[in-house]
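Chemist: model this:
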Amino acid sequence: MSEIVTADQHVFIDLPEQLEADLIDLLLPPWELDGSFLAQSTMERYRTELTATPLFRETAATLRHALTEEGGGYAVLRLGILAKALGADDGRFLRLATAFAAEVAVPFSPFPRWPLWKDIGVKVDKDPGKSSGIGYNAFHMDLVNGTRPPDYTTLLCVRPDPLGGGRSILSDAHAAVARLSEDSRALLAESAYSYGTFFDLFDVGEEYKPFPILDDSNPSEEFVRFTAKMLERSELGQAHAEAARELAEELVRGQVSFILQPGDYLIVNQRRFLHGREALHSRQETVPVSDRRLLLQLFLRARADDGSAA
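Modeler: You can find the predicted model right below:
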């Protein structure tokens, strides 16, 4: 495991005190869905309500800039004061988080069996490498085997690991690729990779199998279709496996990490960054289920006119 490198402070976006006070008093209506997407009428209502609040426009612009500027690709919106005042899993707080997400792209759920926000708790008997497991969750992009993966994946922290583990890790996928040899990049651009199952999903395209890790049609803006789990759970030839392993090592070498605090809202541009999680602290079985780490996940689809839609 690499040395811990903390993220640059500019990716952590604090809300101005006056905006926090105004949002605590704001009553947004419950959202409506249009299929698996947040309804346009809900997004328009939320924007109307929020843009009438002083300093909201500037904060939303800062968030979008952090996610799309050159060298950027993720941000943590600090909503802890709102979470404490309203309750991190309260409907009013979730509507505010959803409204911020809608300023970035269109919220949606690719899982028909889940609501808009999906719980990611801790299960001690789960595969340790899974999102709800207790072990190291290696670098990956979500829904890697769909032809149209979510453009953004987001994680809202309700509770961190009370024992102090579970640091979030992120790495610039394109920077990692740039450090590889030409031969390795050529192998990664071949349709030789596969991972996972594909069923009961909405609005992520068709199953992509096999797929290239690199799409050379527009390398700087395309997904780096990678999950380190393919190294153990896919049948790969030696050369393709070695190239993917080299990429995994570069991702770790370039990673940053931090612990999400209650109310922290991590938004990741999947066209630029891959994410994962360090192992939770040992002895999770001693922590009551109601006190264990809990995140809420929401996916976003870029609007067709913003230049990053698939």
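Chemist: going forward, measure contacts between C-alpha atoms and count neighbours the same way
Modeler: OK.
Chemist: the longest helix in the protein is where?
Modeler: If you go by DSSP state H, the chain has its longest helix at helix 238-253.
Chemist: Name the residues of it that are buried.
Modeler: 240, 241, 242, 243, 244, 245, 246, 247, 248, 250, 251, 252 (16 or more other C-alpha atoms under 10 Å).
Chemist: cool, stretch 50-62 as well?
Modeler: Residues of stretch 50-62 classed as buried by neighbour count (16+ other C-alpha under 10 Å): 50, 55, 56, 59, 60.
Chemist: same question, stretch 4-17
Modeler: Using 16+ other C-alpha under 10 Å as the test for burial, stretch 4-17 gives 11, 12, 13, 14, 15.
Chemist: Can you flag which of these belong to strands?
Modeler: 12, 13, 14 (DSSP state E).
Chemist: most centrally placed residue in the chain?
Modeler: With distances taken as C-alpha atoms, centre = their mean, residue 153 lies nearest the centre of the chain, 3.0 Å away.
Chemist: Over to it. Which of the three states is it?
Modeler: For residue 153, the secondary structure call by DSSP: H, G, I helix; E, B strand; the rest coil comes out as strand.
Chemist: still on that earlier bit, wait, which of the buried residues of stretch 4-17 is closest to residue 3?
Modeler: Using C-alpha to C-alpha, residue 11 comes nearest to residue 3 of the buried residues of stretch 4-17, at 19.9 Å.
Chemist: Might one say that the closest one is in contact with residue 74?
Modeler: Yes. Under the criterion of C-alpha atoms under 8 Å, residue 11 makes contact with residue 74 at 6.9 Å.
Chemist: before we move on, back to that, next, the contact list for the residue nearest to the centre of the chain, please.
Modeler: By C-alpha atoms under 8 Å, 6 or more residues apart in numbering, the contact set of residue 153 is 142, 267, 268, 269, 270, 297, 298, 299, 300.
Chemist: Here is the second sequence; please produce its structure so I can put it next to the first one:
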Amino acid sequence: MKDLTTNQHLSARDEDLAVIAVPAVMAQRLAARCTAAMTGHQWSMGNLRTARAVLRSPDSASLVGRLAARLSRRRSAPGWAVLALPPSLDDGAMRIAAAGLLGAVGRPFFSISQQGRLWIGQESSPARDVAAFGGIGEQRLHIDAPNVERVPDYTSLLILRPDPAGGGASLIGDLHAAMSVLSDDDRAQLARPVFFEGRADGLSGVGAPRMPFPILDATGGGPPWIRWAGKMLDDPRNDSDLMPVVRRFADALTRCTHELMLHRGHLLIADQQRVAHGRTALGDQTGLPDGSRRLLQQAKAAAEPTAPVHDSMLAGHGE
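Modeler: Next up, the predicted model:
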């Protein structure tokens, strides 16, 4: 078994490579030329064309090339990246600029509607389930919507306000590295379409619910998907006889997980075919007034071969 370290903090050099600074001029162009307009559950095509014109300009080539190098599906690439927008942007401009950057990998969309906005999510609150999106406790590693026909290719998290109590570090786990340390027998068990997780009703852009499903899913052609959510360990619908192998995978994933702290303006983009994400618990929220707690928002993207990042890969800039 490979020697993997639990919750590795990124070294200063690795964090420098992972965090890609977005030039202020680029961010301002995206925010000024694009809007929040949607077509159904998708960011409007007019917005997408406008954003990609900015991203294909010569002065954007370096950023897009660095993003391609991190989001290539080659095993040597990490499958995730953090784009650092100027923190001085106001929240509205930051959301629009972040949508434009997400358009580098695919068509931005929401799967859960919150008044039809692309970016969903509200201020963290002790009133929510502690492990939920917007809760204050630890959130175990997972991919978004593992229980649907079309798992979103990319998910993204935009920090508008970090936890003032200093908690809520992001976790990124390498799904395929974890799967590779299991035995053939374990992988065969995880490939059985017998697993359950949560609910998947009323979602947009992801097809119908798919339950039960295989954790290791090689049915679609190409690299397999690993349909994982830590909550499966507690779902009573899952066969208790299979829990030992599910726990072995969970333990392996923990051992190949990086931890990093995101700050205002940081946009984490994760390729869900490669990595799972989660968070550590927030700090002590006692006495924090409404409007001061952590505010993180989420949007997804469907991969498109014509997106700038994939153009860059084909041109060799992602090598």
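Chemist: How close are the two chains, by TM-score?
Modeler: For these two chains in superposition, a TM-score of 0.89 is obtained (TM-score structural alignment, normalised by the length of structure 1); 298 aligned residues with a C-alpha RMSD of 2.3 Å.
Chemist: which of the buried residues of stretch 50-62 of structure 1 sit farthest apart?
Modeler: Farthest pair in the buried residues of stretch 50-62 of structure 1 (C-alpha to C-alpha) is 50 and 59. Separation: 10.9 Å.
Chemist: Tell me the residues that contact both of these two, please.
Modeler: Counting by C-alpha under 8 Å, 6+ apart, nothing touches both residue 50 of structure 1 and residue 59.
Chemist: Just the helices from structure 1, written as ranges.
Modeler: In structure 1, the helices defined using DSSP H lie at 17-24, 40-51, 56-68, 80-86, 91-102, 173-178, 182-188, 230-233, 238-253.
Chemist: hmm, back to that, counterpart of the residue nearest to the centre of structure 1 in structure 2?
Modeler: When structure 2 is aligned by TM-score structural alignment, residue 153 of structure 1 is paired with residue 155.
Chemist: okay, now the residue nearest to its match when sequence neighbours are not counted: neighbour count?
Modeler: Nearest residue to residue 155 of structure 2 in three dimensions, chain neighbours excluded: residue 300, at 4.3 Å (C-alpha to C-alpha, 6 or more residues apart in numbering). Using other C-alpha atoms under 10 Å, residue 300 of structure 2 has 28 neighbouring residues.
Chemist: ok, now residue 26 of structure 1?
Modeler: Residue 26 of structure 1, neighbours per other C-alpha under 10 Å, totals 15.
Chemist: From residue 77 of structure 1, how far out is it?
Modeler: Separation of residue 26 of structure 1 from residue 77 of structure 1 (C-alpha to C-alpha, to the nearest Å): 18 Å.
Chemist: which residues in structure 1 does stretch 192-204 of structure 2 align to?
Modeler: So stretch 192-204 of structure 2 sits over residues 190-202 in structure 1, by TM-score structural alignment.
Chemist: picking up where we left off before, surely the residue nearest to residue 155 of structure 2 and residue 105 touch.
Modeler: No. Look at residue 300 of structure 2 against residue 105 with C-alpha under 8 Å: they stay out of range, at 10.2 Å.
Chemist: what residues do those two have in common as contacts?
Modeler: Between them, residue 300 of structure 2 and residue 105 share these contacting residues under C-alpha under 8 Å, 6+ apart: residue 154.
Chemist: Looking at the ones in strands among the buried residues of stretch 4-17 of structure 1, which is nearest residue 129 of structure 1?
Modeler: Closest approach to residue 129 of structure 1 among those (C-alpha to C-alpha): residue 12, at 26.8 Å.
Chemist: For residue 53 of structure 2, see how far away the counterpart of residue 55 of structure 1 in structure 2 is.
Modeler: In structure 2, the residue matched to residue 55 of structure 1 (TM-score structural alignment) is residue 59. Using C-alpha to C-alpha, residue 59 of structure 2 is found at 11 Å from residue 53 of structure 2.
Chemist: Quick one: end-to-end distance for stretch 5-16 of structure 2.
Modeler: Length of stretch 5-16 of structure 2, first residue to last, C-alpha to C-alpha: 20 Å.
Chemist: one step back: any idea which of the contacts of residue 153 of structure 1 has the most stuff around it?
Modeler: Highest neighbour count within these: residue 270, with 29 neighbours (other C-alpha under 10 Å).
Chemist: List the residues that contact the closest residue in space to residue 142 of structure 2 that isn't next to it in sequence.
Modeler: Distances taken as C-alpha to C-alpha, 6+ apart place residue 229 nearest to residue 142 of structure 2, at 3.9 Å, with adjacent residues excluded. Contacts for residue 229 of structure 2 were tallied using C-alpha under 8 Å, 6+ apart; they are 140, 141, 142, 143, 146, 197.
Chemist: Just the ones in strands from these, please.
Modeler: Those of these lying in strands (DSSP E): 140, 141, 142.
Chemist: who wins for most neighbours among these?
Modeler: Ranking these using other C-alpha under 10 Å puts residue 141 first, with 25 neighbours.
Chemist: which residue lines up with that one in structure 1?
Modeler: Alignment note (TM-score structural alignment): residue 141 of structure 2 maps to residue 139 of structure 1.
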